[in-house]
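3D, please:
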Amino acid sequence: MATEIERKFLVHHDGWREGAVGVPYRQGYLLADGDRTIRVRVAGDRGYLTIKGPMQGISRSEYEYPIPLSDAEEMLSNLCQGFVVEKQRYRVEHAGHCWEVDEFHGQNQGLIVAEIELSDPDEVFAIPDWIGDEVSRDRRYGNAHLSFAPYSTWDSSLS
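So this is what the prediction gives:
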């Protein structure tokens, strides 16, 4: 079984931007029932279908498969529930780990989060100075949730 172990944080300043090159992402959800998701994604010029299981702390099963770009585009246009999530993803190296920084656009404009994938839930890692509060267990910051309840609709006192 493929397992994703991921921690997610808010980003509180632009210190990560120096030298970062982003890839545009668009993704939507064929299924998002709270525990499981089936996602279609276009990342740059590639298409993917991803199946994720229920969260177990910061871990969950994950299976990702490349699909033809034209199929991914058609699924995004015709089959997804909610809004298509649009973002630019940047990979930023810090102290031996790769951070993925997502700068959201469209309905989620203004939200920037950083994720780090780990090999073990207890893995120790250095936190860059541009990292803010951890939101790993806050479902509102999950992309599936953002496709149904976009950041732009949140009460500003809750974010």
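
hey, let's count contacts and neighbours off CA atoms from now on
Fine.

before we move on, what SS does the residue lying closest to residue 136 once chain neighbours are set aside have?
Distances taken as C-alpha to C-alpha, 6 or more residues apart in numbering put residue 8 closest to residue 136, at 4.6 Å, once the chain neighbours are dropped. Per DSSP: H, G, I helix; E, B strand; the rest coil, the local secondary structure of residue 8 is strand.

before we compare anything, build this one as well:
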Amino acid sequence: MDGNECDSGEAMSFEIERKFLVINAGWRDYIEAETRLIQGYLTASGPVTVRVRLDATQAYLTLKSATTGISRREFEYPIPFADAETLLRELAVLPLIEKTRYRVRHGRHLWDLDVFVGENAGLVLAELELEHVAETFERPAWLGAEVSADPRYFNSQLAQHPYCRWEQSEQS
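Okay, here's the model as predicted:
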């Protein structure tokens, strides 16, 4: 089994992700794709977070379990764009998360680099989804401290306590 199926053959969805601060712009030379994202949380605390995300043409509803180490269950479903806009406008925790996501290849891995704007401007995070918890990867020169276990950097938390409101001492 690959970790995404149980013995019954029933598909399960796991996300294994490591998250890091970005310390320089060296990654910009390796951009493969770029997407503007707006997302909001219908629930941002408790055992499950419920996120609505829009890009230029698609909308998704995502349910995520609490994080255990660097893994958690994640279920994502496409929803009508108009429904997503209504959910974000009427039901989401404010402020909404606004960012540009860049896909950047380093070694054999494709990284997601999120450059936040709006209430979280100034924050740049790199995320790497792994196949298994112990998977190794090449560490790029632009990668700073790991923040995978720091809940302040969870997008659901950034919606409730945006980066621009952090004290200077918290931003490291």
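
picking that back up, mind listing what the residue nearest to residue 136 of structure 1 touches?
113-116, 134-136 (C-alpha atoms under 8 Å, 6 or more residues apart in numbering).

most neighbours among these, please name it.
Ranked by neighbour count (other C-alpha atoms under 10 Å), these have residue 114 at the top, with 24 neighbours.

any idea which residue sits dead centre in structure 1?
Averaging the C-alpha coordinates of structure 1 gives a centre point, and the residue nearest to it by C-alpha atoms, centre = their mean is residue 143 (5.3 Å).

that residue against residue 85, yeah?
Yes: shown here, residue 143 of structure 1 and residue 85 form a contact pair, counting by C-alpha atoms under 8 Å, at 7.1 Å.

what residue in structure 2 is paired with the residue nearest to residue 136 of structure 1?
When structure 2 is aligned by TM-score structural alignment, the residue opposite residue 8 of structure 1 is residue 19.

separation between residue 37 of structure 2 and residue 70 of structure 2?
For residue 37 of structure 2, the distance to residue 70 of structure 2 equals 23 Å [C-alpha to C-alpha, to the nearest Å].

quick one: the longest helix seen in structure 2 to structure 1 mean distance?
With secondary structure taken from DSSP state H, structure 2 has its longest helix at helix 81-90. Taking mean C-alpha distance after the TM-score superposition for structure 1, the mean distance separating helix 81-90 of structure 2 from the aligned residues in structure 1 is 1.0 Å.

so the next helix or strand after that helix corresponds to what in structure 1?
Once the chain leaves helix 81-90 of structure 2, the next helix or strand it forms, by DSSP states H and E, is strand 93-106. Against structure 1, the aligned range for strand 93-106 of structure 2 is residues 81-94 (TM-score structural alignment).

okay, buried residues for that stretch please.
Within stretch 81-94 of structure 1, the residues that qualify as buried are 82-92, counting by 16 or more other C-alpha atoms under 10 Å.

repeat that for stretch 117-131 of structure 1.
Under the neighbour-count rule (16+ other C-alpha under 10 Å), stretch 117-131 of structure 1 has 117-118, 131 buried.

same deal with stretch 50-58 of structure 1?
When burial is assessed from 16+ other C-alpha under 10 Å, stretch 50-58 of structure 1 yields the following buried residues: 51-53, 58.

which residue of structure 1 sits opposite residue 56 of structure 2 in the alignment?
Under the alignment defined by TM-score structural alignment, residue 56 of structure 2 is paired with residue 44 of structure 1.

what of residue 43 of structure 2?
When the two structures are superposed using TM-score structural alignment, residue 43 of structure 2 falls opposite residue 31 in structure 1.
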